[in-house]
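Engineer: give me coordinates for this.
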Amino acid sequence: MKYSLQHFTGAVCLSFWIGFQPGLNAQSIALAEVPLHPRTQETQVQTQSLIGALKNLEQRYDVTFTYMSDLLQGKQVAVGEYTGEDLEQALGELLRNTDLSFHKVNKHYYAITPKPLPRKEQSELVPPLPRLHARSSPQLAQLRPQSVMQVITGKVVDETGEGIPGVNILEKGTSNGTITDIEGQFSLNVGDGATLVISAVGYLSKEVPVGNQTSLSIQLEDDVKALDEVVVVGYGTERRKDLTGSVASIGAESFNTGVVVAPEQLMQGKVAGVNIVQNSGQPGAASTVRIRGENSISAGNDPLYVIDGVPLQFGSDNMFVSSTQGSSPFASQATNPLNTLNPADIESIDVLKDASATAIYGSRGANGVIVITTKSKKANETITYDAFVGMSAVRKTLPVLSASEYRAYAESNGLQYPDEGANTDWQDEIFRTAISQNHNIAFGGGTTTSNYRASVGYTSQEGVILSSGLEKYTGRLNASHKAFDGKLRIGTNLTYGRINEDNTPISSNINNEGGNILKDAIRWAPTLPVYNADGSYYQLGELRINPVSWVDVDDERYTGFFLGSGDVAFDIIDGLTFKLNGGYSDASTDRYTNLPATHPSGQSQNGRVTIAKGRNYSTLFESTLTYNKELGSNTSLTLLGGYSFQRFVSEGTFSEANNFVSSFVKWNLMQSGETRANTSFKEANRLESVFGRLNLRLLDRYLFTATLRNDGSSRFGENYRRGWFPSGAFAWRISDEPFFQSAVVSNLKLRTGYGITGNQEIPNNLYRQQLSISGSAVYVLGGQAIPSVLPTNFANPNLRWESTSQLNVGIDLGFLNERFSATIDYYRKHTSDLLLAFSTIAPSVVETQWANVGEVQNQGIEVALNATLVQSKDFTWSANVNFSRNRNEVLSLSNDEFTRTEIRNAPVSGVVSNGARTQIIRPGLPLGTFYGRQFTGFDESGMETYLDADGDGQADEVVIGSAQPDFIYGISSSARWKNFDASITFRGVVGNDILNNTAAEFGYTNGAPGINILRSALDSPVSRDQIPQFSSRWLEDGSYLRLDNLNIGYTLNTTSIPFLKNARFYVTGQNLFVITGYTGYDPEVRANTNQGGAAPMGIDYLAYPRPRTFQLGGSFSF
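Structural biologist: Next up is the predicted model:
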């Protein structure tokens, strides 16, 4: 086995120290390494070697013991001598009748050393240090008298000020050394001008010149890379060094900071191959997450989320979003129940990207898997409190005409316009400085067998647009218990969150312009006032509404999410563990809208109210059997087998009424109005699975992984209800080969894997023939119209999940003991059996038929670079860079039975393209391809001209751009100088196009009287006779570089405050600047509207702008 430099240094230093003790010879050293998460417990026998007993404890408590083999050789323990429930209690019992003691290095490492002798015995038994050195080295004996010896005392502490036992203290260039005692203190006789080398497992080594000092205080920093050895994978954990697949991990210390509502925003810009787009700046709006590109056209593209072992399918693609929206008068950004999780409760996020890592989740693994692990009680943790307050403001406004410019423009063109003598900046009127605050309290406790961690959180976030914001309440309890000498382990995780949103009216519904505060703020003439003389809103009518008056319209949404899980694990025999896992999730969204009769938007209907309620809940039962076996030196086998059953239920209602006697009651008395709609639905689906995995580690350098899962889903036809999803992977750690010797390259591992995963995220019951009530086909009986029931689709017993095969080849590199590291992956994903809807042949009462037709391919490269640039006593500096390039291509839309040459999609609204489909799906092109007229300029009369390649006098429709970026990247860096710390994150996209439909809407000069325009419209030669057209004129380069996050903190020295363990104050800035050529509010956009559950990419039509935010906060532990 190859050990890290710290392991080796620690072992050597410990050998020398023990070698100085009477009767001991440091001839060999044993370092046992095991994963840091629970696995199995060795079976206790009647008699057992002390070494074997320690190995049992290593497996039971997931720790590593460092010791000299000679110290333990031949020592035996009897049954019952280490039955303590707590590790340190068990160690105490185990070593009670020996001449050994233990020292805790940190929560994962312990040193086994001889018991210290009384000072009198030491003086009698231990020879004076010069004589000891003379015995061991005659040359040293000749040199020592020439130098002045001095006694150095000191204490070694961690970053919290706690003493560290078992630290190796070595005089540089000699074998003279010692280790710290249980309180971190040491004493060592050194020569004149000595330098001490300080090292400990799990900490960064450092050198300290003694100089004229006789007493030293030394602080060591955690070696995050050394401790971060375990990653969470499907149904278990693995050492990072043993991974064969592509898995990225990010811990809480690296999360993005500031106003973060959604969990995925914690890792935005931090993980190669993961593109996270914040669809809107509206508080609570969902983000779009894509791992290695878009795989599907009609099914979901969101990854599977696994929270504390419970798989959940929530995201902007999920039907939960659209089913609860009904026919609300306002469109709004999708909501994600995951937003109800408290980011402060999350310990780590692991992203499973390739098939080797995701195949264990079978038909839900094609889009990748995001594993979220929440925090449990930490050692010595009692109470922590985190809080911040922040201010947000819009980063930029669109350059429309001022009042004076508007008057000059209108008068020069002979236009009639309303002029009340005002000079109103309508964007300034609807935007505001928004205040946010956040409070989190966590506390934990426990005994030797039980522990818990509980937390509560509160977030209040105002939006930068009037009448928008949210309040968020969260609570969590994680608890665990051990019994029967640690063989039985029980755990539970409970969380509930609720978000209350106040949404501002923003709509881009096609042919259903229910209201848009942004649109009205841009187009309203600046010559009009906000208020009349009597204080009422100045209005022009129902079609053009005073932007500020939209605050009188209600659009409220309440999202709740409960997640509970529990697991029971039992070690049946040595290495064999049986585990049961159960979970229940319940997500609900209630949305209420009110257009009062007193507002122009509701005058024609005498008030309009809607109520939409939706609920998704699921139950989970899983059982696994895991077998771990050490097969010899550095060789092990792990087998996992399991069964899973999960049931999902979706239900909802929608009600609408108008013509109210009074708008005062809003939605609380809908029966006082006339009912316009009253609908409901309920549907369910089930997933039953069996799965298995084999992990084989040969000689600690040849790694094999094989996975197989069989899924049965009720969403698919009877002929394809079950499917198999296999994968295999191999990794070779070349750096551990005997022939590989390098002082520079500390890690070199090659990885390759291939597997098949699926995608079942489609609406329920598509394989069945479904019926619906027709509003157009009616029968008249007795003078009364009777609606008919008609089929909406044909049955298809062959309907099945989309299948994605993926090849991954990667290399992991480490230099100078992981001070510099790199991970490079190439992948190729091929998705077949796409779920598409086809038009049926007339005559038929059914218009469409669903079938598995079509193929999409993604291939690309990912690079992640990490470096510790500076590492010294007072200053450390590290940096991380990730880069991803993905190429998406539609390969086919046809098969032997169904044929389709192209699909026109991405319809948008507005003056330019009201209902126009702006993108095309066609074999040979990527998803998100813009298709339309190629703008070539203006003719002499100011009319737009377009490409006409064939000269037929008609503008050609051609490919004019792509919303797919050439590559995405992220750059982050962190530094610490004494008590100050700082971190910064940049994020960027290169090469994508954006349809700036906002500019197109207000970029023509032929608008109606009283409509304002962009200042750029006056700079163009466009004629007022030009009819607005969708063309490449309105496509812009969407590339950008964003300073996403900047955090600067200061940690107080709390040693003089007895009740305070730690205190840190910080300031954070988010979205501080964006370097881009895009002229809209923000280049990070997707369309407002959902289309088949997914928002088209690269379309900006009046998107809620992302604000610039500053926070001031503090973190305290007691």
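Engineer: only C-alpha atoms for contact and neighbour calcs from this point on.
Structural biologist: Noted.
Engineer: from the chain's centroid, how far away is the longest helix anywhere in the chain?
Structural biologist: As assigned by DSSP state H, the longest helix anywhere in the chain is helix 5-19. Relative to its chain's centre, helix 5-19 lies at 40 Å (C-alpha atoms, centre = their mean, to the nearest Å).
Engineer: I have a second one here; can you model it like the first so I can compare?
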Amino acid sequence: MQTRDLVTNREKTNRFIMGGTANIDLYKAEKSNLELILRGGLDFYNLETIALFPKELQFQQPEQGGVDGVSVQGANSNKQYNLSAFLVHNYTASERLDFRTQLGITKEVFDRNSYLITATDLIASESNVDQAGNIGVNQFRLKQQDAGFFVQEEINFEDKLIAAIGVRGDRSSNNGDANQLYYYPKASLAANIHEFGLWEEDSFLNQLKLRAAYGEAGNFPSYGSLFTSYFASSTGGLSGISLLGTLGNPDLQPERQKEFETGIDIGLLNNRITASVTYYVKKVDDLILQAAKEPSSGFDSEFVNAGKLQNKGIEISLDATIAQSENFSWDAGINFFKNKSKITQLDIPAFNIGAFGATLGTFRIEEGQSATQIVGIGPNPGENGLQKFGDAEPDFQIGFNNNIKYDNFSLSFLWQWKKGGDNINLTNLLSDLNGTSHDFDTIDLDPDGQLGNGPYRVSQLGSSAKVFVQDASYIRLREIGLYYTLPSGVLDNFLGGTFSQIKLGFSGTNLINIFDYNSYDPEVSNFGSNGIFTGVEVTPFPSSKRYLFNVSFKF
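Structural biologist: Presented below is the predicted three-dimensional model:
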């Protein structure tokens, strides 16, 4: 309660987002036309933060191990913009055959500058960071430029067969060679079976499409992985630099993703019911990994292209117009998706990554195994001395969305169900060590039925990581919104026709969460949105619920 009353923790964001498109007809003829499309976008924001922990706080007292007050202030300036230009040529060869040729160039720029000032041993609890006995400063700067081009040809035969073939070239300042272009081909073919006249036009089956596609894409190395970074240090009053422990690799190449997918689309009852099924296989070559280095090198790890990854999955969607009349409509949809990953090749020894070591549970990159497996010490270890306890990859996920309209009112909501997928829950351990776990005295984990859950989890520390790996399934009301559109008569009579539409509404996110996970929320990640080792929990704040009031105008 003292922390609640005395601590200050504020963030202020100023953000400006804009974009524009220009379509220019260069020429038009009876059977062909040429169009130039120009696009650009800008996202600019400033973030200011302040966190003040005054010296009056109990945990800031030096005799309690504190630092006599902390003032933390930071700022983040971020600018991102993109520019692109496209030439689109349409040519009608005959009534049955159409061609579309596209040529485009793109450029993206990312520029970020952030700093954080931490002041301790505050003088009279002043919030100014210069009014302190000790001051530390951290700064991070990022500059990245990506550029590329693409060429694509589309062929349409009577809307029965639609094919496309193309190639894209990309380069980035994050690649080992910033000027080298990497080329990625693609091709697709779709057959609209319903256009072949195999059944009557008024049949209940009005759409049947078969499709297949293959494409390649690149994933650039992360910023900073090319270079060996240093940080300033001081010893005996002499300034110098020290290594951060990660060796840069100036020869890094982008990861190459190769994906094949095939599927079917179906429409029934004048498309009041539509369904889509897609199966895909994605392979990633030149996988970028942060591999461990031998200690004698003076480094802990190094970024390398050293493996291959495979993802297989299926996506199924079903959408339906349940009711439709002049004043009432109800549209609903269900989306199901499932993915499984596997490290198919690893050119370096298997290694652990993420989390806090095998004692508490960690992720492991190992040939022939899932890329998101969770391992640790345990009573039945394998040849590597570790035992597998789970996997962060869900068994499947389902989304259920609805959009209901009555007159000028509309209600929309989205439920999400995540089945399976494990977290490494270390919040339990920390609360157990302090005797504050909500189930500390409950007896349902100890096979012998003697110890409470808290003492039992603590007893496993150093012998098995199993108790820290927990199922992270959940059902969640992801979004809900209720909106009202002002009638046209109100706009004309009282607002003089200035607006073509005014829409008012309330919305909320993350309002209902249903789960059996032993903490605040199973959707957590101590290490951000890293694709491999998400789902590590260490005393997070409870997930926030948002309530928004919305007003939109159209002129």
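Engineer: let me see the TM-score of these two.
Structural biologist: Here the TM-score for the pair of chains, by TM-score structural alignment, normalised by the length of structure 2, is 0.83; 531 aligned residues with a C-alpha RMSD of 3.6 Å.
Engineer: hmm, back to that, what span of structure 2 is the longest helix of structure 1 aligned with?
Structural biologist: In the comparison with structure 2, helix 5-19 of structure 1 aligns to no range at all (TM-score structural alignment).
Engineer: stretch 78-94 of structure 1 too?
Structural biologist: Going by TM-score structural alignment: stretch 78-94 of structure 1 matches no residues.
Engineer: quick check, I514 of structure 2 in contact with I475.
Structural biologist: Yes: with contact defined as C-alpha atoms under 8 Å, I514 of structure 2 reaches I475; the gap is 5.1 Å.
Engineer: which of the two has more residues huddled nearby?
Structural biologist: A direct count of neighbours by other C-alpha atoms under 10 Å for I514 of structure 2 and I475 places I475 higher, at 17 against 13.
Engineer: the more buried one matches what in structure 1?
Structural biologist: So I475 of structure 2 corresponds to L1041, using TM-score structural alignment.
Engineer: quick one, what contacts the spatially closest residue to its match that is not a sequence neighbour?
Structural biologist: Closest residue to L1041 of structure 1 apart from its sequence neighbours, by C-alpha to C-alpha, 6 or more residues apart in numbering: G988 at 4.3 Å. Applying C-alpha atoms under 8 Å, 6 or more residues apart in numbering, we find G988 of structure 1 in contact with I968, Y969, G970, S1039, Y1040, L1041, R1042.
Engineer: where's the host helix or strand of K503 of structure 2 relative to the chain centroid, distance-wise?
Structural biologist: According to DSSP states H and E, K503 of structure 2 maps onto strand 501-514. Centroid separation for strand 501-514 of structure 2 versus its chain: 22 Å, with C-alpha atoms, centre = their mean.
Engineer: tell me, how many residues neighbour G357 of structure 2?
Structural biologist: Neighbour number of G357 of structure 2 under other C-alpha under 10 Å is 15.
Engineer: cool, and L5 of structure 1?
Structural biologist: L5 of structure 1, neighbours per other C-alpha under 10 Å, totals 16.
Engineer: and for G41 of structure 2?
Structural biologist: If you count neighbours by other C-alpha under 10 Å, G41 of structure 2 ends up with 15.
Engineer: helix, strand, or coil at G454 of structure 2?
Structural biologist: helix (DSSP: H, G, I helix; E, B strand; the rest coil).
Engineer: for L208 of structure 2, give its distance to A191 of structure 2.
Structural biologist: As judged by C-alpha to C-alpha, to the nearest Å, L208 of structure 2 and A191 of structure 2 stand 8 Å apart.
Engineer: also S431 of structure 2?
Structural biologist: Relative to A191 of structure 2, and taking C-alpha to C-alpha, S431 of structure 2 is found at 59 Å.
Engineer: about what we covered before: closest one of the contacts of G988 of structure 1 to A569 of structure 1?
Structural biologist: Within those, distances to A569 of structure 1 taken as C-alpha to C-alpha reach their minimum at G970, with 39.9 Å.
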